[in-house]
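Asker: here is a sequence with its predicted model. Questions after.
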Amino acid sequence: MDTTNEEGENSSSPTSAHPFRLFSLAEIEYATKNFDDELVIGQGGFGKVFKGYISSEEVVAIKRLDSMSDQGEPEFRAEIDMLSKLRHSHLVSLIGYCHENNEKILVYEYMSNGTLYHQLHKADTPLTWLTRLNIAIGAARGLAYLHTSRVIHRDVKSSNILLDENWAAMISDFGLSKIGPDNQPISCVNASVKGTFGYLDPEYFYTRKLTRKSDVYSYGIVLFELLSGRLAVDERNEEDECSLVRWAQRCVKERKLDQIVDSNIKGTISAKCLKRFAQIADRCVHNDPKERPSMTDVVASLQALSVLQEKSNIELSATTSFSWIVPKYLVYAINPNFDQSGTVIKGINKFRFDELKLDTWLGKGRYGMVYKGWVDKTEMPIAVKILHQKKPSNLETLKEFVHPNLVKLIGYSFQGERLCLSYEFMHKGNLGDLLRSGAVARLPLVTKVKIAVGIARGIVFLQKIPSQKRWSRVGESGLDRRKILLDEDFTAKLSDYDVSTLVDAEYNIAYPDIYGALELKSNLSGYEVVFVEVLTGERIYSSNRLEKIDRLFHQCGNGSLQHVAQLCFKVCNEVDSESKMVTMLNEHDVLIRSRLKLWLRNTHS
């Protein structure tokens, strides 16, 4: 990394600043057991990163800058200044800092899975292809948000992408970041060359003209790193393969894409997905910055790629592609050629019923019994629905319901003539139960927004499924809070729309709501109610209660939550929709936490 001195950063704020906690040196020493080397979880030219405990329950990452480091006071101040202005679900969160006795220490939220660099090049267990693809999308979304905020990161690399407990990607290390001018379509900053060799944009290196496309180039290297598992620069390789980008570009040009793929994930990527992923990476590292895509375009392309891979997982036969759908250990538990009933749903994986181990009865739904279980010889939890009705005739319709915000169908089997559908197990349960228990009210705003945006994306997708002869429109079906499920990462996924279409030949999941008379539909008006429930944590039993909540926000000058819900529904599929909503709802959230419950208690229903 170049150590050339540079002027301080532009202090112009993309968003309002957020205050940080100022830690004393004594608190930091206590949290790290006086900087005990046994707590070191990372080390670089900047110094060491320690795992620390600032309370019995709160674990943090503590970055102590070495006095001999290339990164000095300007970079330390730039990091604090930048993260005080930026908030996004794919940017690492700074909790506080310490600047005492010449110490420069930054305290971050703890990322339990470390850096992407470590997971790709040092970890014992290789990342799956789908995990890598999701990491790529998360990192791209973080960078797209930075670029829309006029921020150029300037040091994008795998060691600056952190991974939380759910493998969500977080962009980190903003010490070299620059804020560009707001009056140009492409921000261009004259800057001395800083960054990391192997990831450095050659155009920036030669001209010292820093643009957003410099970040795009570095991100393209990360994409090739994810695909190949190779280091950006590896002197152990032959001279013509030492540079990852040159070697990968040559493989793309010569159409030898199979040579790029990490041996740990070969056979798990569909041919179309591999080709398009390599093309996206190749465009990112184009020699001409004008030919490189924007990060917003990259996000859209990768999200489309994710949907393509999901569809490939379902459309290809179990004999050739089941390993793309579930972990390899699950493949051996399934005999894809076994046809117990004589019925085959082309493109959906088939289990024998005796391979399903049903453990816990979860309940009785409209269409049958639901159990928690697993597939024999595996530990992957699944939810199994055994339908009351005998074998339906239109099983092919199940293939239409593939989306990140719909509960994923893993496979099917038959118990006699009864159809059994196996789905991914949703660990957090359903929204209705979480609202009644008060769990939603305790969630941070970022998580509430993630849930709300996910629900909107699911409904919008369902509205686009082509209508069949007897299907009703999705907007006419009920929106049941118990059929909005949440996974470990609080991703919202809608359920039962596929089964209702299969059994009733229409969307029809309007279960009676025993908790109130307000009947919701799977459209914008129903979404508005659920949106307000998620944001406030309050179950809404009547339109009167909804109006009462909105009235409080009007009286306090915060604007209508229903209006924000309409906007969320409209922009839910945009790359920065979650960050937009978080920014818009910050003041609402303060009011919700400070006054809403008391106000509702003191007014008549």
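Answerer: Nice, thanks for sending it over.
Asker: going forward, measure contacts and count neighbours with C-alpha atoms only.
Answerer: OK.
Asker: my guess is residue 226 contacts residue 130, does it?
Answerer: No. Counting by Cα atoms under 8 Å, residue 226 sits too far from residue 130 to count as a contact (10.8 Å).
Asker: which of those two has more neighbours?
Answerer: residue 226 (24 against 18; other Cα atoms under 10 Å).
Asker: which secondary structure elements does the helix or strand in which that one is found contact?
Answerer: Using DSSP states H and E, residue 226 maps to helix 212-228. If contacts are counted by 3 or more Cα pairs under 8 Å, 6 or more residues apart in numbering; DSSP states H and E, helix 212-228 sits against helix 129-148, strand 151-152, helix 244-253, helix 271-284.
Asker: in a markdown table: those, plus distance to residue 53.
Answerer: Listed next are those as a markdown table, based on distance: least, Cα to Cα, whole Å:
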| stretch | distance to residue 53 |
| --- | --- |
| helix 129-148 | 27 |
| strand 151-152 | 31 |
| helix 244-253 | 39 |
| helix 271-284 | 39 |
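Asker: and here's the other structure:
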Amino acid sequence: MTDRSNGVVILITLLNILVYKLRKLEEAQQTKLQELQTKLHEAQTKLQEVQETKIKELQTKLQEVETKLQEAEEAKLRELQTKLQEAQTKLLEADETKFQEAKQSIRLPLSVRQLCRRFTLKEIQWATNNFQEEFVIGRGGFGLVYKGIIDYKQGTVAIKRLKLLSKQGSKEFQTEIEMLSKFQHSHLVSLIGYCDDYEEMILVYDYMSRGTLADHLHKKVKKGDSCLPSLTWIQRLKICIGAAHGLDYLHTGTSTENRVIHRDVKSTNILLDENFAAKLSDFGLSKIGPANQTCTYVSTRVKGTPGYLDPYYVATHRLTRKTDVYAFGVVLFEVLCGRPALDMSRNEDQMNLAGWVQHCLQEGFLDKIIDPRLKWEISSDSLNTFVDIAVKCLHYQPKHRPTIAEVVVSLESALRCQVKSADYSLFEIMPIDYPQEEADCSVPEVKNTDHDKGYALTGIGTVNDPSAGHRNKQKLTFSERVSGIFSRTAQGLSGEGIANLSNVSHRKKKITLTKRIGGLLSVTARVFSVKRHAKTSMVPTSVIPTSMVPTPWNQDDVLKSSNLKSFAYNDLRIATRNFRPDSVLGEGGFGCVYKGWIDENTFAAETWGTGLAIAVKKLNIEGYQGYEAWLAEISCLGTLCHPNLVKLIGYCLEDERRFLVYEFMAHGSLDLHLFRRSANNQLLTWNLRMSIALGAAKGLAYLHSPEANVIHRDFKTSNILIDSNYEAKLSDFGMAKDGPDNERSHVSTRVMGTNGYVAPEYLATGHITMKSDVYSFGVVLLEILTGRRVNDRNRPKAEQDLVAWAKPHLHSKRKFSRVMDPQIEGQYPRKEAFQASCLVLACLSYDLKSRPDAKEVVEVLQKLQNSYNSERISGEALQKVQIHRHNIGEETLKSVAGTRAK
């Protein structure tokens, strides 16, 4: 019991001790908590004090920053105001400087000043009636374009007046002058001159009476407006070909080192003269591009006209000649579609012509894009050829686009396809007034010389009486061909006829036929006579024209009429030593020319070096001139004979072999003596040069005479041959054309000839006259005087085009000697030489009426020759007298000396 009590006491004691310790622990925790609260309070107090201090510091700093910023802004504002004031002052000074520069004359290169006429401001003001608004014919970024007349000799001109301080301004003004002065071509607009008087920059051009291509394609023609006729497909093709020729000249014909990239080809920059010949204009953006350099592009800021811009050029800033090709492709589709390149009035998918056209073609909707005015006019072959080349021009990759020369070839092919498929009919319906008993009506002559083919008359169309109330047709058929070319006898009538003429008692038809070069015949007059029934009061009022279809050449008739010797192939083979290479005299588009020998009497082949020397021209069947030129040569030289025409002895025709046999010209061609001087080619003296020029002129005058009536069409130095006596003989008649008859002033034909010799009006319009040959003669005479080629890429740029370089010097007695051949310097008579240079200027005149005819050229040259010979004879006689006097004087002195010695 005691133990249990002790245990309880101990337990209670332990519990009391535990309670005590727990109290002590609680008291300690309470004390610790109070301390922590005190410290937390102190910390909060300190933090609040720090925050308040920091805020005060930040507020102070912010206030300082705001103050500083305000001060900086005020300082910056004052600085900006100062700079703005300075900039305004500088701008005013710059404007004043620029204005003063614009007022002063632009210093143009010497070559430009020589080629351009400088007009005074008074002349320009007089021409435009002091820049009256009624004279304005165009507007652009450059300024205004006026129509005016400078003087009666110059005629109507276009005057472009620069806006002073414009963005395009003086840089484009100078570029335009330099480009058009340096590069001249029949399909580039001609720059007549400029005016750079104070406060003005003015350009004067030839006036293009038909406006721009865009005018004819896009401007709606008002009723009765004769200025803007709808262009036919053939007209459009010819315009495209002309523009392409101009672009091709810029790309390839300017020089071997420099090529011009137009950079703004568009329909508004293609001008049309009165004959609808195309001329490229506006060269303010043009760039000189690389030719033979390794770099094929020019890096430049993108410029041009929206709708025509090459996407590759826009993306890369790389300007190439193919950039112009792309723009020209857009122009081609403008021509085909009759739509502008960019038309904001259309739906979004049709605004851009190039994109819309390509989409239509991909979907097979070719008919959808054709100008409605052309749909019934274009042949399928012509259309396909045209569209094919136009699409290639628009290829994104420049390397896949054609060159502009390839474009020309395709366009000419499209034109040929169109002409071949055309209905060869007259376009006019002629009004006729019949008397009571008998009436004659004439139908205009059918002219189509675009092809060197014959044409057969196959039918006469309808004789109509409009009051008959319905269409009746009457058809005449013909038989009995004339030389296989034309039918000439009216055989009868077919068809229902015309009610009021059903009792016609007699119908007759008269046709006059004229022989043409190359075996061609042409109808020069058609007269219809109808005796109507006396009881009929109705009279016919119109005649629908005749129709023509092509027929082939008649080779047999040409050969029979030529009276030439027909050589066997074996004889020519022997005569030329089997056409050995060392017998070759020359080679051209026609083929090779070999030297040979034949018997003078029998014309049989002789051994080399005996008998009569001949030149045998072998036809290259695949050559450019080919069969038709061979036949034309036989037809022309087989019937014409003159001392200054090369003599055609005969021809050879065996299987596919064709040859022409001429008399041999011992001294070759004139160009060999002028340009390829060697030990074998004698340097031509003044007298020889004038003698050769006179002989060539006599030959040309004979061709142009009524007896021959022939246009040579390829008159040049290499076609003037020289015999053993240095007599000139004209050769190569493969391109010759029959001249116009009395009723026509010209012949319309495909442009052919040699670059540099072709007359500008022929190149521009396809109309060739006798005066076109005279222009070519002027070029040849200039080559004779200067000893230079008409085109020489080896000379400095300004001298490569002989005509452009020499022309400014020829009119001046003081300057003309600068262009004379240095090989004969001091050996020619100045008076006669200046007269010859004046003759050159007359022959090269752009005005046909100002050019002399070949007969007048002969007269001038004959007078020069006579004058020179008489002066030379007088000089020789005077020299003999002086020598005689000198001899007498010496004998007298010797006699006196002898007397003195004695």
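Answerer: On my side now, so go ahead. What you are looking at is a predicted structure, and each value in this text was computed from that prediction instead of being measured.
Asker: ok so, going back, what stretch of structure 2 does the helix holding residue 226 of structure 1 fall on?
Answerer: Using TM-score structural alignment, helix 212-228 of structure 1 lines up with residues 321-337 of structure 2.
Asker: average offset between the matching stretch and structure 1?
Answerer: Taking mean Cα distance after the TM-score superposition for structure 1, the mean distance separating stretch 321-337 of structure 2 from the aligned residues in structure 1 is 0.5 Å.
Asker: residues making contact with that stretch?
Answerer: 217, 236, 240, 251, 260-267, 289, 307-310, 313, 340-341, 353-354, 357, 369-371, 387, 390-395, 398-399, 401-404 (Cα atoms under 8 Å, 6 or more residues apart in numbering).
Asker: one more: stretch 358-367 of structure 1?
Answerer: Residues contacting stretch 358-367 of structure 1 (Cα under 8 Å, 6+ apart): 369-374, 384, 387-389, 499, 511.
Asker: out of these, the closest to residue 602 of structure 1 would be?
Answerer: Distance to residue 602 of structure 1 across the contacts of stretch 358-367 of structure 1 (Cα to Cα) is lowest for residue 511, with 32.1 Å.
Asker: burial count for that closest one?
Answerer: Around residue 511 of structure 1 there are 16 residues (other Cα under 10 Å).
Asker: against residue 78 of structure 1, how distant is the aligned partner of residue 169 of structure 2 in structure 1?
Answerer: Residue 169 of structure 2 maps onto residue 72 of structure 1 when the alignment is built from TM-score structural alignment. Taking Cα to Cα, to the nearest Å as the measure, residue 72 of structure 1 and residue 78 of structure 1 are separated by 10 Å.
Asker: so those two - more neighbours on which side?
Answerer: residue 78 (21 against 17).
Asker: helix, strand, or coil at that one?
Answerer: Here residue 78 of structure 1 is helix, with the state taken from DSSP: H, G, I helix; E, B strand; the rest coil.
Asker: tell me, how many residues neighbour the residue lying closest to it once chain neighbours are set aside?
Answerer: Nearest non-adjacent residue to residue 78 of structure 1, counting by Cα to Cα, 6 or more residues apart in numbering: residue 175, 5.3 Å away. Using other Cα under 10 Å, residue 175 of structure 1 has 23 neighbouring residues.
Asker: so what corresponds to residue 175 of structure 1 in structure 2?
Answerer: Aligned by TM-score structural alignment, residue 175 of structure 1 pairs with residue 284 of structure 2.
Asker: list the contacts for the equivalent of residue 39 of structure 1 over in structure 2?
Answerer: Correspondence of residue 39 of structure 1 to structure 2, assessed by TM-score structural alignment: residue 135. Taking Cα under 8 Å, 6+ apart as the criterion, residue 135 of structure 2 is in contact with 128, 146-148.
Asker: out of those residues, flag the one nearest to residue 38 of structure 2.
Answerer: The closest of the contacts of residue 135 of structure 2 to residue 38 of structure 2 turns out to be residue 146 (Cα to Cα; 102.3 Å).
Asker: the closest one -> structure 1?
Answerer: Using TM-score structural alignment, residue 146 of structure 2 sits opposite residue 50 in structure 1.
Asker: work out for me the element its match sits within.
Answerer: Residue 50 of structure 1 belongs to strand 47-53 when elements are defined using DSSP H and E.
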